[in-house]
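# this is the structure alone, sequence omitted:
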């Protein structure tokens, strides 16, 4: 009730009624998972015993032989009656009652003669019946008689104390999540009192490649589901598995849960190893960034997608753990949208982002002085564009812009494409700046992360060392989505994911060196997931960027640095450019002159395998072979005159046939403000 009026179905959500079906049949995924596990379990046992069939055959033969001997020995003992009378005769002799001994021997002999006659009669009768059966039924009767006799001998010769068959195979994990086991684990972690027991809401069920159970914590203990999630490592140790195999989540009220109810999923093995999952983006012709972007899969193999509109992202972690691969996925989605404008800054200056030269409106390479100047100019351009957009949005009527935010219709109608701001190795830029300049730069980035999403800006930042000096908390704490690959400890994990996240269970330090492309994704104050990112290598990313350039040329949206890059234009036109010439032009991006020593250092940073043994003489020979004619051997940079190259001389060597697209003239708006 609210103000005396009942709430309708649209104003609130009712809890679902209890389901009738058993838990393992309540979803197709669980039912199929249970069936797959049963088939795999049965198949493993069948294969285990089938491989041992020859040994089983020898054992059966031995049991039949032993059963036959036992049957003959038992028959002889029954006919002779020695086993029945021997204890009595021995006892009478010990008592020196010789008359009783004589009577027992006489009685035994009499009974033995009777049993011998009975045995003879049974033998004759059995033989006659067998002969009659053979005459009537033929050889079939003989086979059945042999099988019957063999089964009888097999039963008599079976092992009396050992099991008939050996124990079955040991599967990777056979976890019985009983109430006692969970109680012991929770007590060991200090989450349940000694006299309390958690209640199983659902029994252990097969769910994908693991077991799932839902439980309620006992009341009166003062513990919540969040407390259990925070002690995942202790629970994993008590369950006998690695903590990476234990996935826990609180059951919210919308799903019929409460603060003390949680689901526990235990994988059969490490769920984040194995063959990588190719990104679905590689199979798409176009993509709209207004839709959720495919990012990866969780431990159970479920698709994880990110709605990046109105959001920003921060990537962190140790080197060579797949951080750049993960950061490229959102940018790759933006490349497939011809109405996305890219601003790219690569503080490392390597080859990871080189394909972006064909689509990026602004491209900054490296963190040298001229690159920092270009980086600051790029930020100023973005701040001005943000102000312009908010000014335009503020003048639009509510019928066109009801929430004061960019929409797909406004984006196309008023020439305001979504802007992707990708900054890799941000610490390289901030660490090279003086105090006041650094503070001003951080403030600009914070403004872009805080205000610009409403104007269609998506900030995508990565850093190896997100500490207070390299990337201040003032910037990190306002970025909504965060992704962290392996780090050395919980403190480093909190630097990326947010203060206190490790205590809540979002801890990237539990990842190992084998978890490349795996990280902890935080999407809200209480929402996190360990995600294995989709895989997209550099050659695939390069092909996708080439396709993105073609989309922009066709849509008339190619602009900025990409529109004036001769190498990108030549590659798009299919014109072959010598590799060394393309690499040198990339290393000199945004620079008119560069000393040879600086150029060689940048080439090594871009591709160490190919350029580590280059000398100034060899570089000059290779460029001359590529058609470069230097207008002068010496160039002046920052007042220093040394051997070097001019960008104009290099661009003049680009083969003919690489035509740049003409400037795009925005179409006038003829719709007014309707």
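Received it, and whenever you're ready, just let me know what you need. In this text, all values refer to a predicted model and were calculated from it rather than measured experimentally.
# contacts and neighbour counts: CA atoms only from here.
OK.
# distance of residue 198 from residue 265?
16 Å (CA to CA, to the nearest Å).
# ah, wrong one, I meant residue 559
Taking CA to CA, one finds residue 559 at 49 Å from residue 265.
# again with residue 148
Residue 148 is 51 Å from residue 265, by CA to CA.
# between these two, tell me which one has more neighbours.
Counted by other CA atoms under 10 Å, residue 148 and residue 265 do not tie: residue 265 has more neighbours, with 24 against 12.
# the more buried one: what secondary structure?
strand (DSSP: H, G, I helix; E, B strand; the rest coil).
# list the contacts for it?
By CA atoms under 8 Å, 6 or more residues apart in numbering, the residues touching residue 265 are 207, 210, 211, 212, 213, 245, 246, 247, 248.
# pick the one among the residues you listed closest to residue 602.
residue 245 (42.6 Å; CA to CA).
# the residue nearest to that closest one when sequence neighbours are not counted - how many residues pack around it?
Take residue 245 and drop its neighbours on the chain: the residue closest to it by CA to CA, 6 or more residues apart in numbering is residue 267, 4.9 Å away. The tally of other residues near residue 267 (other CA under 10 Å) stands at 25.
# might one say that residue 267 is in contact with residue 206?
No: the criterion here is CA atoms under 8 Å, and residue 267 misses it with residue 206 at 9.8 Å.
# please compare the first structure with the one that follows:
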């Protein structure tokens, strides 16, 4: 495997400062200065070896990166020029409107000016005080106030007369001696002043060219009020700020120590209460734990956005135009609320994507598929339950691909999954023969995957609209069983599964299958139960509920397990990158070129059509192992015979699994069957099945096929 061409590589160094470290929920270039700040405020013991801790601390740059960036400076200059050019043009075109408003409001301004002047000259503001002296019957105070009023009236009358005389002289000069232009300009200024004076408070003269978002500047007082309102602190036991409140991207960031005994996780669960205390929308308020040596169980980082971070359209996938992927490393998946890059590593795990329709489910599932397509050693198996245009471009790179849920497509999927289970078992046998220096952890590595002779290259299976396959009345149970087996032990030998469904419940994605999927992504769902069905038990009580996501925020979801921790409290809200159909063709063309150059193009992409096969279902296999002369048989005997017939599919099955697999067909599995135990020779009644029930189900299936 050759090293990718640097000219065709995604610029990871340029994006490094904006990548989210999913293990700490901090930017990759986050500094350890908070450790020092905690020492200085006495919140933690000062290390004994203080010089060593200073030497190992990461220093922040004196001049911020954005100030040294030519691209940032150009971007700011473009925004500044564009913004104020737009504002100037906006108001310039409305000058006649503003002049008309001034003219209409000028008479009211005259009335207000006369009224205000008369109140000022007559000292009307002092009248309440004089009346108060009358009510108190305080003659001395009243006489003093009256003399004060008389003095003010005389002085203000003189000022008014002098001002009137000046205005009269100026007006006479303008009418008799001044040029007409000066006269008209003076009249315009006078009308403008009177129009401004006559403007109502609720009707501003000038329109707003740009609607500015409601920005909440964080201060200690504002945060104290919010945390008090949320019940997270008390007046006599307040929150503490171990670091200054500062700007952080398009928002404010505050590091907060809650009172002793109050956990940061408690504050995260009260995100709505904090938003109400800050008088903001919930989508602008983002609390998270501060972990590591700089954090504690009660230390919280609160980031408050200036505006809805998801109101604008998400950016294109960074690898749309150029770049290659190493599937053993992480690849761009989306952005968090602060616009930082969030990466996903799919190797050694499986991914479940759940959402209601039209919320970006297919876009989310397509990102890892495109990433794997850009690694030429990955073998793609893609099945689209809808059959539209979303996945058609992958025909040029996919080893196996199918569209819709027609019988031949479902049969092909079943056969493919059976073959993959057999392939998984072969891979474990192959890995067992490799020496520890080549395969130290009994897992596929990049070096092993590139050895084509071992046939251990990564395999990606993507099934979109999975509920249509799992709900198939004939093969659904077998599809779920095969995928469960692959999700349990397949990732260690390089088999990755991506399932996307718009019906994330126990019927569409059974619990046994869902519990073996390590990475979950829940976009907008209808209920918290559906959200928990995707993210797993405990996610709702931990404060993660995808039903609270807004419909307008397409592509926004809660990501769990991207950091390989799987901890519910480490879930992250992510907006996936856009992968428009118009741009996918370019990515797939680049992916095909990489595969052709590496010699890894195979299967249907290489023109090899899968052979027509008659795939047996579970019912057919039971009829095979239960002869006509045996009308009734114990379930444990059926499980043992099935395992002998197809060990790669039914190996390890027990009577309970037989019952679960037959349940979708409506076949009774709890009937008592009289039989003889072959091991002991004893006769007994045990749960079993009737062969006639299986034969009737097969006949009904065949009849439906002929009718179709």
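Arrived safely. Everything numeric in this text was worked out from a predicted model, so none of it was measured.
# show me what contacts the aligned partner of the residue nearest to residue 245 of the first structure in the second structure?
Applying TM-score structural alignment, one finds that residue 267 of the first structure aligns to residue 305 in the second structure. Residues in contact with residue 305 of the second structure (CA under 8 Å, 6+ apart) are 215, 250, 251, 252, 284, 285, 338.
# thought the last one was touching residue 249?
Yes: look at residue 338 of the second structure against residue 249 with CA under 8 Å: they come within range, at 6.9 Å.
# more neighbours: these two, which one.
Neighbour count, other CA under 10 Å: between residue 338 of the second structure and residue 249, residue 338 has more, with 19 against 13.
# what's the closest non-adjacent residue to the equivalent of that one over in the first structure?
Aligning on TM-score structural alignment places residue 338 of the second structure opposite residue 300 in the first structure. Among residues not flanking residue 300 of the first structure along the chain, residue 208 sits closest, at 6.1 Å (CA to CA, 6+ apart).
# please apply the same query to residue 37 of the first structure.
Counting by CA to CA, 6+ apart, residue 37 of the first structure lies nearest to residue 206, which is 7.1 Å off, once chain neighbours are set aside.
# how about residue 38 of the second structure, what's its partner in the first structure?
So, by TM-score structural alignment, residue 38 of the second structure is left unmatched.
# what are the buried residues along the strand or helix carrying residue 38 of the second structure?
Residue 38 of the second structure belongs to helix 33-40 when assigned by DSSP states H and E. If you call a residue buried by 16 or more other CA atoms under 10 Å, then helix 33-40 of the second structure has these buried ones: 33, 34, 35, 36, 37, 38, 39.
# which one of these sits closest to residue 353 of the second structure?
residue 34 (36.6 Å).
# can you tell me how far that closest one is from residue 293 of the second structure?
Separation of residue 34 of the second structure from residue 293 of the second structure (CA to CA) stands at 9 Å.
# cool, and residue 618 of the second structure?
In terms of CA to CA, residue 618 of the second structure sits 55 Å off from residue 293 of the second structure.
# what does residue 657 of the second structure give?
On the measure of CA to CA, residue 657 of the second structure and residue 293 of the second structure end up 48 Å apart.
# same thing with residue 154 of the second structure?
Taking CA to CA, one finds residue 154 of the second structure at 75 Å from residue 293 of the second structure.
# neighbour count for those two, which is higher?
residue 154 (13 against 9).
# doesn't that one belong to a helix?
Yes: per three-state DSSP, residue 154 of the second structure lies within a helix segment.
# and the helix or strand hosting residue 649 of the second structure, which stretch of the first structure?
Using DSSP H and E, residue 649 of the second structure maps to helix 647-650. Residues of the first structure offer no counterpart to helix 647-650 of the second structure, counting by TM-score structural alignment.
# what helices or strands is that helix leaning on?
If you count contacts as 3 or more CA pairs under 8 Å, 6 or more residues apart in numbering; DSSP states H and E, helix 647-650 of the second structure packs onto helix 407-432, helix 635-645.
# ok, now with 10 Å
The contact analysis (3 or more CA pairs under 10 Å, 6 or more residues apart in numbering; DSSP states H and E) places helix 647-650 of the second structure against helix 407-432, helix 476-489, helix 635-645.
# of the ones you listed, which is nearest residue 587 of the second structure?
helix 407-432 (25.5 Å).
# now do the contacts for the most far-flung residue of the first structure relative to its centre.
In the first structure, the residue that sits farthest from the middle, by CA atoms, centre = their mean, is residue 99; the gap is 90.7 Å. Listed by CA atoms under 10 Å, 6 or more residues apart in numbering, the contact partners of residue 99 of the first structure are 92, 93.
# swap in residue 166 of the second structure?
By CA under 10 Å, 6+ apart, the neighbours of residue 166 of the second structure are 160, 172.
# what helix or strand does it sit in?
Assigned by DSSP H and E, residue 166 of the second structure falls in helix 139-176.
# apart from its chain neighbours, what residue comes closest to the residue nearest in space to the middle of the first structure?
For the first structure, the residue nearest the mean C-alpha position is residue 532 (2.6 Å; CA atoms, centre = their mean). In this structure, residue 532 of the first structure finds its nearest non-sequential neighbour in residue 518, 4.3 Å apart by CA to CA, 6+ apart.
# just residue 493 of the first structure next, same as before
Closest to residue 493 of the first structure by CA to CA, 6+ apart is residue 508, at 5.5 Å.
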